[in-house]
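**Student:** Predicted coordinates and the sequence they were generated for:
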Amino acid sequence: MRRYPRWLWCIPMVAASLYGESYELGRGFSLGDSLNVGGYFSTEFESSRTRDRFTADDVAVMAYGDLTPALSYLAELEAVGFYQKDFTDGNENSDRKFHIERLYGDLWVNDAFNVRFGKQITPIGYWNREPINVLRDTTSNPLYSKLLFPKFLTGIDVNGYVPGADNLNYHFFAQSTHDMDEEYINIPNTHFYGLALEKEFSWEWNGGGSVGEYIASAGGERTRFVQANLKYENEACVVTAEAIAARTAYRVGGDDDTYAGYLQGLYRFTPQHAAVARYEYYDRRHDDYRDHIGIIGYSYRPIYPVSLKGEYQWHSQNDENRFLFSFAVLF
């Protein structure tokens, strides 16, 4: 995967000057229905017993638009760990290589049948479908969302509302090839299939679940999983729960189960200020690793596309307790 040249950063500015179109924070430059250009970045500071570290974590550029009334697209390139400074030992490093995070097209047929093709977010649960830091309520991600299934798939997602079923949405997704950018996926694979369902019970409640199977490229282990999610939301409060049970067939040691989940609550004092708390559980039987994680944090959004967040994490593995702070902008 080659490095993307520095002039990549100039695309939004050059396009805006050529076309003279408007800019809106959070939506980027609008150059017509067929092309919108924007991006985002986030920074993070971590402080623990063993480390104090600053990271310019995510730097990304995006383009999206409608090519026809039935066909749209999105392209997203991202560099992770763009710059890092460890104040404990004074080391600095950077990785300015841009990776393909998403590159897909959407073909809209009708409410019951649509197709997304290319590299895309795996349509499971809530957390995984919000890949941008600024849109999330905490700086950290639950272990549930990082270790139990591929976060992205390079393949196809057939989706829509089930005919005759009230507000029941489905996703059937499949991958049988290598990822577009195997350096930028948590679990590289060439075999990933699943079905996800989600239902709106009322304007405050929705829930769903998924089943799936994947085979990791590195070790060839086959994992099958069952997942469930539930959310309650009103103007002031959001409560989210997700859980997953996975069984992996290891080449050595037979089959073993992994369980993970989280329960998170957020309370908005005002549209700008919110407090958040989360409990996580992770239990990987294969190597007898367990962790209970408690998180309490605060989120400040002066405007929606800008966020400042802080949190403290308690781990049952005591040496992993830490403070996290982040600043993120969607532009």
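**Tutor:** Okay, I see it.
**Student:** Every contact and neighbour count from this point should use C-alpha atoms.
**Tutor:** OK.
**Student:** Show me the longest helix that occurs in the chain.
**Tutor:** helix 11-19 (DSSP state H).
**Student:** Okay, the residue lying closest to Y184 once chain neighbours are set aside and F45: tell me how far apart.
**Tutor:** Leaving out its chain neighbours, the residue that sits closest to Y184 by CA to CA, 6 or more residues apart in numbering is H99, at 6.4 Å. Separation of H99 from F45 (CA to CA, to the nearest Å): 23 Å.
**Student:** Over to E233?
**Tutor:** 30 Å.
**Student:** So which of those two has more stuff around it?
**Tutor:** F45 (20 against 15; other CA atoms under 10 Å).
**Student:** And the more buried one, which helix or strand is it part of?
**Tutor:** strand 36-48 (DSSP states H and E).
**Student:** Quick check: buried residues in that strand?
**Tutor:** N36, V37, G38, G39, Y40, F41, S42, T43, E44, F45, E46, S47 (16 or more other CA atoms under 10 Å).
**Student:** Roughly how far does the residue nearest to the spatial centre of the chain sit from A228?
**Tutor:** For the chain, the residue nearest the mean C-alpha position is P131 (2.7 Å; CA atoms, centre = their mean). Separation of P131 from A228 (CA to CA): 19 Å.
**Student:** next, the one to line up against it:
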Amino acid sequence: MKKSHQLHFKEFLYTFEMKTFKVMFVFFILLKQLMANEPSPYGYEIPNTPINIGGYIDAIYDDVASEKFVFDDVALLLSARYNRFDFLSEMEISELSLDGKSKGSSDIRINVERFQLTYALSDTENLIAGRFNSDIGYWNQAPINILQATTTKPHIFESIFPEHTTGLMYQNTISDEDSFSLTVQHSEDIGQKDKSLIVDRHFAMAYYKVYEDFSLRFATGFYRDKDFHNEAYYLGFGSEYEMDDFTLQAEFYTQSYDDEQQSYNAYLQSVWNFSPKHDVVLRLEQYNEQGVDDTIVLVGYVYRPTVNTALKTEYIQHSNHLPLNRFVSSFSVLF
């Protein structure tokens, strides 16, 4: 066999082995969760320490993506609690393809998704420092795929406000029914650029109100994007009605960008738990950005064999962007 043919064969064999290993690794973790008689607790408690180590894997199939199958997130979670302090670190590799590339690059980078320290000022007040999920809206309160109703996020969370903030947040639970938060960022974002907004300024106020099965959220804020220093203001509200087997959620946000461009985003989502471990999801979205109107319809199904495992499939239909019409499936494991 010629040298060049030998090299090509070795490269093929190496690539095949790596792909097989990754698929088998994820399959093993998924099988372990599915075969568990009882839902396993999250993470591993290190004996005689306040430290917990865990992680999660999200594998996604998207029939119109250039890489149809990717490990969308491979993450390590580390948490610790001591007296009034609570620490959380979430480091992840995103869009890892079967050929070992992350976001199309062979240079694998670890992204800081969350890195936060919470100090309990009192029983009702917290001060959070670091990089954390912005306290805006309902969807942003469920920070990882396995906790969310669908694999894909509503469009509202890619363009209206920063999904993450690197700075300080003050939270106050006024009563069982009322709470609010104040967020301040005046620094570079320590996370890498992804589908969400990356900013170096962010100031926000949020309010949360609960009425038994019904709740409301209001938020307003200002941010400046990191790359072009364009400034934007946003304002919005959301509501959620939750029963034992049915949840209805709606959010509406509007944005003023550099005092010139006005945009709005809205969605209405219902989740029906028609039997134990099985959900059906219907989401309707409407947005207008830079003169582009689009209506999005999503129909999805979710199967949760255990509390630590979720298998989802959904179809997304766009009114104006035919290339974006697609099927998306995923499975997620929290360990």
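**Tutor:** Noted; the coordinates are in hand. Since this is a predicted model, take the numbers as computed values, not measurements.
**Student:** Residue range in the second structure corresponding to the longest helix of the first structure, please.
**Tutor:** Using TM-score structural alignment, helix 11-19 of the first structure lines up with nothing in the second structure.
**Student:** Could you do stretch 144-156 of the first structure as well?
**Tutor:** So stretch 144-156 of the first structure sits over residues 156-168 in the second structure, by TM-score structural alignment.
**Student:** circling back: what packs against the very next helix or strand once past the strand holding F45 of the first structure?
**Tutor:** Sequence-wise, the next helix or strand downstream of strand 36-48 of the first structure (DSSP H and E) is strand 52-68. If contacts are counted by 3 or more CA pairs under 8 Å, 6 or more residues apart in numbering; DSSP states H and E, strand 52-68 of the first structure sits against strand 36-48, strand 71-86.
**Student:** Make CSV out of those and add distance to I185 of the first structure.
**Tutor:** Below are these laid out as CSV (distance: least, CA to CA, whole Å):
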stretch, distance to I185 of the first structure
strand 36-48, 19
strand 71-86, 12
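**Student:** quick one: which of those strands is nearest F331 of the first structure?
**Tutor:** For these, proximity to F331 of the first structure was assessed by CA to CA; strand 36-48 is nearest, at 5.5 Å.
**Student:** thinking again about what came up before, now the match of stretch 144-156 of the first structure: buried residues?
**Tutor:** Result for stretch 156-168 of the second structure [16+ other CA under 10 Å]: buried residues I156, F157, S159, I160, F161, P162, E163, H164, T165, T166, G167, L168.
**Student:** contacts for the helix or strand containing D106 of the first structure?
**Tutor:** Using DSSP H and E, D106 of the first structure sits in strand 99-110. Contacts with strand 99-110 of the first structure, where a contact means CA atoms under 8 Å, 6 or more residues apart in numbering, come from 1, 70-79, 114-121, 160, 180-181, 183-184.
**Student:** same deal with stretch 192-206 of the second structure?
**Tutor:** 111-112, 135-136, 157-159, 161-165, 180-189, 191, 217-227.
**Student:** do stretch 40-54 of the second structure as well
**Tutor:** Residues contacting stretch 40-54 of the second structure (CA under 8 Å, 6+ apart): 33, 55, 76-82, 307-308, 334-335.
**Student:** Against T240 of the first structure, how distant is A260 of the first structure?
**Tutor:** A260 of the first structure is 14 Å from T240 of the first structure, by CA to CA.
**Student:** do D291 of the first structure as well
**Tutor:** Counting by CA to CA, the gap from D291 of the first structure to T240 of the first structure is 20 Å.
**Student:** who's more crowded, those two?
**Tutor:** T240 (20 against 17).
**Student:** Just to be sure, that one is in a helix?
**Tutor:** No. Per DSSP: H, G, I helix; E, B strand; the rest coil, T240 of the first structure lies outside any helix segment and is strand.
**Student:** Give me the spatial nearest neighbour of it, chain neighbours excluded.
**Tutor:** In space, T240 of the first structure is closest to K231, 4.5 Å off (CA to CA, 6+ apart).
**Student:** what residues are up against that neighbour?
**Tutor:** E204, W205, N206, G207, V238, V239, T240, A241.
**Student:** sorry, back to before: tell me the counterpart of the residue nearest to Y184 of the first structure in the second structure.
**Tutor:** By TM-score structural alignment, H99 of the first structure lines up with N111.
**Student:** swap in R224 of the first structure?
**Tutor:** Per TM-score structural alignment, R224 of the first structure is aligned with Y233.
**Student:** And for G125 of the first structure?
**Tutor:** Per TM-score structural alignment, G125 of the first structure is aligned with G137.
**Student:** likewise T55 of the first structure?
**Tutor:** Under TM-score structural alignment, T55 of the first structure pairs with V70 in the second structure.
**Student:** Am I right that the match of G125 of the first structure is in a helix?
**Tutor:** No. Using three-state DSSP, the assignment for G137 of the second structure is coil, not a helix.
**Student:** right, and it touches Q249 too?
**Tutor:** No. Using CA atoms under 8 Å, G137 of the second structure is not in contact with Q249, being 10.4 Å away.
**Student:** ok, so what distance separates the counterpart of Y211 of the second structure in the first structure from D255 of the first structure?
**Tutor:** Aligning on TM-score structural alignment places Y211 of the second structure opposite F201 in the first structure. Between F201 of the first structure and D255 of the first structure the computed distance is 37 Å (CA to CA).
**Student:** Same question for Y281 of the first structure.
**Tutor:** From Y281 of the first structure to D255 of the first structure the distance is 21 Å (CA to CA).
**Student:** got it, and E198 of the first structure?
**Tutor:** For E198 of the first structure relative to D255 of the first structure (CA to CA), the value is 29 Å.
**Student:** neighbour-wise, which of these two wins?
**Tutor:** E198 (21 against 15).
**Student:** neighbouring contacts of stretch 265-276 of the second structure?
**Tutor:** By CA under 8 Å, 6+ apart, stretch 265-276 of the second structure touches 149, 154-156, 160, 245-254, 279-288.
**Student:** And stretch 96-110 of the second structure, by the same measure?
**Tutor:** 15, 18-19, 22, 67, 69-73, 91-95.
**Student:** do stretch 225-238 of the second structure as well
**Tutor:** 137-138, 160-161, 188, 197-201, 216-224, 249-259.
**Student:** where's D33 of the first structure, which helix or strand?
**Tutor:** Counting by DSSP H and E, D33 of the first structure is part of no helix or strand.
**Student:** What's the separation between it and T177 of the first structure?
**Tutor:** D33 of the first structure is 32 Å from T177 of the first structure, by CA to CA.
**Student:** G207 of the first structure too?
**Tutor:** Taking CA to CA, one finds G207 of the first structure at 30 Å from T177 of the first structure.
**Student:** E78 of the first structure too?
**Tutor:** 22 Å.
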